[in-house]
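Q: This is the structure alone, sequence omitted:
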């Protein structure tokens, strides 16, 4: 410890605390201008985002659907009922025949054999 240099006691400069409030107020007045720049920059960013949002830059483009896909979406979302779809068709009987054929495919072989009718 003896090898460490001795430090002098700290002395406050004369009149330091008398001038301190004026110096703080002077620094605060100079800081007002840069804070306005921050608000102006934030306003420009918000304004730019608002304009680009209104112009449609952020809306994803939906893929083009065929008429059949679009009709299927209307049916699945229950906007259209089956009666609505049939009323829009030129030939509703053809649509019904197609649905029946898809649900119950016709085959040449019989569904049961005559011998199987008498199984008891």
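A: Happy to help now that I have it. Fair warning: this is a prediction, and the values are worked out from it, not measured in the lab.
Q: drop to CA atoms for contacts and neighbour counts, all remaining ones
A: Fine.
Q: What helix or strand is residue 115 located in?
A: Using DSSP states H and E, the element containing residue 115 is helix 114-117.
Q: the helices in this protein, which residues?
A: 16-54, 67-76, 82-88, 92-103, 114-117 (DSSP state H).
Q: What are the buried residues along the third one?
A: Buried residues in helix 82-88, counting neighbours by 16 or more other Cα atoms under 10 Å, are absent.
Q: where's it relative to the chain centroid, distance-wise?
A: Centre-to-centre, helix 82-88 and its host chain are 34 Å apart (Cα atoms, centre = their mean, to the nearest Å).
Q: which other residues reach that helix?
A: Identification of contacts with helix 82-88 by Cα atoms under 8 Å, 6 or more residues apart in numbering yields 75, 92, 95.
Q: The last one: what's it in contact with?
A: Same thing as residue 95. 86, 89.
Q: what's the distance between it and residue 44?
A: According to Cα to Cα, to the nearest Å, residue 95 stands 58 Å off from residue 44.
Q: Distance to residue 61 for the helices of the chain - can I get that in a markdown table?
A: Formatted as a markdown table, the helices of the chain follow (distance: least, Cα to Cα, whole Å):
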| stretch | distance to residue 61 |
| --- | --- |
| helix 16-54 | 14 |
| helix 67-76 | 16 |
| helix 82-88 | 27 |
| helix 92-103 | 32 |
| helix 114-117 | 59 |
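Q: Okay, one more to line up with it:
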């Protein structure tokens, strides 16, 4: 501690505190009111986006789907079950035959080959 230099006590210049209030008042009188432009710009952008959203400018165009595509969406999202689809059909047996034919088209050939060669 003895090696540290000794510091003198801080003293304010003479008359500093007497002149300080007058200096502050003259500096403040010289300032002009400046509107915060960045805040106004941000507010204008937010108001514009809010109005555009309310007017529906950002909503996507609805897609028109065919009846088959709409039914497929209901089935894929598991809103409709297989029983629901069959009850909506005029002829459920024809619908089942069509589904079987689409999903297993080679099954007819396999059965014919197996029937002829099994004995």
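A: Noted; the coordinates are in hand. Keep in mind that what you see is a predicted model, and the values were worked out from it rather than measured.
Q: Of all the helices of structure 1, which one comes closest to residue 60 of structure 1?
A: Proximity to residue 60 of structure 1 (Cα to Cα) singles out helix 16-54 among the helices of structure 1, at 11.5 Å.
Q: helices or strands next to that closest one in the packing?
A: On a contact count with 3 or more Cα pairs under 8 Å, 6 or more residues apart in numbering; DSSP states H and E, helix 16-54 of structure 1 meets no helix or strand.
Q: Which of the residues in it are classified as buried?
A: So for helix 16-54 of structure 1, nothing qualifies as buried (16+ other Cα under 10 Å).
Q: starting at the chain centroid, how far to it?
A: In terms of Cα atoms, centre = their mean, the gap separating the centre of helix 16-54 of structure 1 from the centre of its chain is 33 Å.
Q: residue in structure 2 matching residue 22 of structure 1?
A: Applying TM-score structural alignment, one finds that residue 22 of structure 1 aligns to residue 25 in structure 2.
Q: Could I get the contacting residues of its match?
A: Contacts for residue 25 of structure 2 (Cα under 8 Å, 6+ apart) come out as none.
Q: thinking again about what came up before, JSON lines for the contacts of helix 82-88 of structure 1, including distance to residue 16 of structure 1?
A: JSON lines is the format used below for those (distance: Cα to Cα, whole Å):
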{"residue": "75", "distance to residue 16 of structure 1": "83"}
{"residue": "92", "distance to residue 16 of structure 1": "98"}
{"residue": "95", "distance to residue 16 of structure 1": "97"}
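Q: so which of those comes closest to residue 117 of structure 1?
A: Nearest to residue 117 of structure 1 among these is residue 95, at 34.1 Å by Cα to Cα.
Q: where's whichever residue in structure 1 pairs up with residue 83 of structure 2 relative to residue 22 of structure 1, distance?
A: Taking TM-score structural alignment for the superposition, residue 83 of structure 2 sits opposite residue 83 in structure 1. Distance of residue 83 of structure 1 to residue 22 of structure 1, given as Cα to Cα: 85 Å.
Q: Over to residue 99 of structure 1?
A: Noted for residue 99 of structure 1: a distance of 90 Å to residue 22 of structure 1, by Cα to Cα.
Q: And for residue 44 of structure 1?
A: For residue 44 of structure 1, the distance to residue 22 of structure 1 equals 35 Å [Cα to Cα].
Q: same thing with residue 72 of structure 1?
A: 77 Å.
Q: next one: residue 117 of structure 1
A: With distances taken as Cα to Cα, residue 117 of structure 1 is found 112 Å from residue 22 of structure 1.
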